[in-house]
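J.: sequence first, predicted coordinates after that:
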Amino acid sequence: MAQIKELKHAYGFDDVAIAPGEITVNPEGVNTSFTLDEHEFDIPFMASAMDAVVNPSFAGELDRLGGVAVLNLDGLQTRYADTEEIYSDIASTPREEATVFLQKVYSQPMQDDLVARRVEEIKASGATCAVSVIPANTKRLAPIIKEAGAEILVVQSTVTTVKHISKSLRGLIFSELVESVGLPVLVGNTVSPDVTRQLMEQGVSGILVGVGPGAACTSREVLGIGVPQVTATIQTAFARDQYFEDTGRYVPIITDGGIRTGGDVCKSIAAGADAVMIGTPFAQSKEAPGLGFNWGMATPHSSLPRGTRIEVGTKASLEQILKGPSSLTDGTQNLVGALEISMGMVGASNVKEMHQAEMMIAPSIKTEGKIFQHAGLGS
């Protein structure tokens, strides 16, 4: 029987607000930590597995500040022994030639010995070593990653499902990967509560949420696919909570992409995220290898690029972006401080209590009463 397709409402960061709580907490007393299996981090911030964001030295600095960075093992770090010149060339390439140049530099083959070397470099800094691979390379690289001493494995693609129809004889089975690699395995990306549940049933240790919201990603424009981040986080967090009620195993949700300000971080956590994964704001740090640029990891795709190189500038140190002091009023610095104060205002002493904060649809939240700011009269 024919039916009219019904469209659901979905909401992003600018569409919602967090309501203040009936009890307040001193921000200095809140606990922002989150846990991935046996690994505990002081702040719920992960750096995206993007070549312009994370290299081994950046991973060491974010670890010092209490978070964790994910190194992309399918990118420049495993294609070139010395990446300094490559980054410089990417930054200096004219805008109209950038995508073609990225396709060229990413056409170089990966080197397995560099996979092990990058893991060892992160370990040498004392940081928790988290690395990312695409599903197609996971079976081949997982033994190398484990042998080199990596501690967290992220398997990431634009859209990840348990059930993947392919012409190959046997695809990647997440339950087998979890058992064989012996490391916490994070999987993404998804926006579906059903897929979230199915992935959790495979034994994974965390779920990355978000399809196409990143500043350097054009998947939504190219493919028309995506769900706004607040709705995606709420839906997947609901699946997490149901799974926990049924099994007693808690699997963290990480909101990945589209986060620019402290307010976006707070809304992600209030929507149910246990942590956030950030790309472009970290690409603006002095420690990032991208020299003031960022690009999506699907930008170099040989036939259908789904990203772009963007000039984001170098704004501040990573420590200032995360912990201040902030010299800006737009919410892009001191992200941890913003989260602590927001938690205090809703009466949440830890991240899980922040999940209980009341949220409301509020499309005027950023414009109400702000006429002078929008007229360019703020300073």
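T.: All right, it came through fine. Numbering: from 1, shown residues only.

J.: use CA for all of it now, contacts and neighbours both
T.: Fine.

J.: who are the contact partners of the spatially most central residue of the chain?
T.: With distances taken as CA atoms, centre = their mean, the residue of the chain nearest its centroid is Met277 (2.6 Å). With contact set as CA atoms under 8 Å, 6 or more residues apart in numbering, Met277 has these partners: 45-48, 254-257.

J.: swap in 10 Å and give it another go.
T.: Applying CA atoms under 10 Å, 6 or more residues apart in numbering to Met277 gives the contacts 44-49, 68-70, 208-210, 254-259, 265.

J.: got another one to weigh against that:
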Amino acid sequence: MTAIEIGRGKSARRGYELDDVAIIPSRRTRDADDVSTSWTIDAFEFAVPLVTLGDSPIDGALSVLEAESFVDADGSFDIAAITEALSDADDAGAVSAIAVRPQRTQELLDGLGLVQPDLLFIRGRVVSAEHVSRNREALNLKKLVRSIEVPVIAGGCSSYKAALHLMRTGAAAVIVQSDLASQGVHVPLATAIADVRAARSRHLDETGVYCQIIAAVPVRNGGDVAKAIVCGADAVLVEPVEGDAADVIGDLRRTMATCGFESPKEFQSAELVVTK
């Protein structure tokens, strides 16, 4: 990518938000009824490539509990309530998944003991495979991933190098997000997803392992989900849906049909154009 000179001593790349790009239709269209929006991670299949956190489930999506919604007055985890919520998901035939910050991951796992979710999300604003601290023992993500049988989804990240290092820990998926503009740290989301997609390709070449990409996107309509997928996401972590979730899913299906693609995986090969 062409570098832009900021001054004589510094250059930079141009970055793009999802609003800066649009999807180019292909040479064929497809009946919307022939389009599949299903998404699979590890052994689990979902009707739509969406992930929700907390109390806003979407039919057909992966619903993830937030561990820090279950805390006692002293700030410790309410393990009994978490165990009950995970058991309720299992009893309902749903996938049990829980999200926790890296700083509290070991505390949660120690509390749960033999009770394990189907999927574990280790999520923070920025999560790296190598966190350095002089004051406390940092989570060794690679060691943790390889010591438990639960597939781990880790993030957020927004750069090629950070994503590649997360993938090398053995994570089943990485979360792409970019929301630190107030601290001067921000990668526009379309560029972030595309960079992490490149990291996934390299990781696949090196190991033969396909690491999924879940993009955290403020979803207003199905177009936001569609553009994230074309940039390289396998699924979208909804933050949150503005309006009816059914409309978002319908929009995604129609966009895929308009562009002639049958599945989200195929849809990743669609072309984009910069509009701004």
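T.: Yep, it's here. These figures come from a predicted structure and were not determined experimentally.

J.: give me the TM-score for these two chains.
T.: The TM-score (TM-score structural alignment, normalised by the length of the second structure) is 0.90; 270 aligned residues with a CA RMSD of 2.0 Å.

J.: follow-up on the earlier one: how about the residue nearest to the centre of the first structure, what's its match in the second structure?
T.: Aligning on TM-score structural alignment places Met277 of the first structure opposite Leu237 in the second structure.

J.: buried set for stretch 234-247 of the second structure?
T.: Across stretch 234-247 of the second structure, burial judged by 16 or more other CA atoms under 10 Å covers 234-238, 241, 245.

J.: closest one of those to Pro117 of the second structure?
T.: Checking those against Pro117 of the second structure with CA to CA, the nearest one is Leu237 at 18.4 Å.

J.: tell me the SS of that closest one?
T.: Of the three states, Leu237 of the second structure takes strand under DSSP: H, G, I helix; E, B strand; the rest coil.

J.: any idea how far it lies from Asp205 of the second structure?
T.: Noted for Leu237 of the second structure: a distance of 26 Å to Asp205 of the second structure, by CA to CA, to the nearest Å.

J.: now Ile6 of the second structure
T.: 34 Å.

J.: doesn't Arg140 of the first structure lie inside a strand?
T.: No - counting by three-state DSSP, Arg140 of the first structure is not part of a strand but helix.

J.: just give me the match in the second structure for it.
T.: By TM-score structural alignment, Arg140 of the first structure lines up with Glu107.

J.: just Ile173 of the first structure next, same as before
T.: By TM-score structural alignment, Ile173 of the first structure lines up with Asn140.

J.: what about that match, neighbour count?
T.: 14 (other CA atoms under 10 Å).

J.: and it, what does it touch?
T.: Counted by CA under 10 Å, 6+ apart, Asn140 of the second structure has contacts 102, 106, 129-131, 169.

J.: most surrounded residue in those?
T.: Pro102 (22 neighbours).

J.: biggest helix in the second structure, by residue count?
T.: helix 189-207 (DSSP state H).

J.: now that helix: which residue numbers in the first structure?
T.: Under TM-score structural alignment, the match for helix 189-207 of the second structure is residues 229-247.

J.: still on that earlier bit, residues of the longest helix of the second structure that come out buried?
T.: For helix 189-207 of the second structure, the neighbour count (16+ other CA under 10 Å) marks 189-200, 202-203 as buried.

J.: what's the average distance of that helix to the first structure?
T.: Compared with the first structure after fitting, helix 189-207 of the second structure deviates on average by 1.2 Å (mean CA distance after the TM-score superposition for the first structure).

J.: so what's the residue count around the counterpart of Lys265 of the second structure in the first structure?
T.: Aligned against the first structure by TM-score structural alignment, Lys265 of the second structure finds its counterpart in Lys352. Using other CA under 10 Å, Lys352 of the first structure has 17 other residues around it.

J.: surely Lys352 of the first structure touches Val30?
T.: No - taking CA atoms under 10 Å as the definition, Lys352 of the first structure is not a contact partner of Val30, at 11.3 Å.

J.: would you check how far apart Val150 of the second structure and Ala233 of the second structure are?
T.: Counting by CA to CA - Val150 of the second structure and Ala233 of the second structure are separated by 22 Å.

J.: settle it for me: which of the two has more neighbours?
T.: Ala233 (29 against 18).

J.: let me see the contact set for that one.
T.: 49, 174-176, 190, 193-194, 196-197, 212-216, 225-227, 264-265, 268.

J.: out of everything not next to it in sequence, what's closest to it?
T.: In this structure, Ala233 of the second structure finds its nearest non-sequential neighbour in Ile213, 5.0 Å apart by CA to CA, 6 or more residues apart in numbering.

J.: ok, that neighbour - contacts?
T.: 153-155, 163, 167, 172-176, 193, 196-197, 200, 229, 232-236.

J.: show me the residues you listed that map onto helices.
T.: Per DSSP H, the contacts of Ile213 of the second structure map to helices at 163, 167, 193, 196-197, 200, 229.
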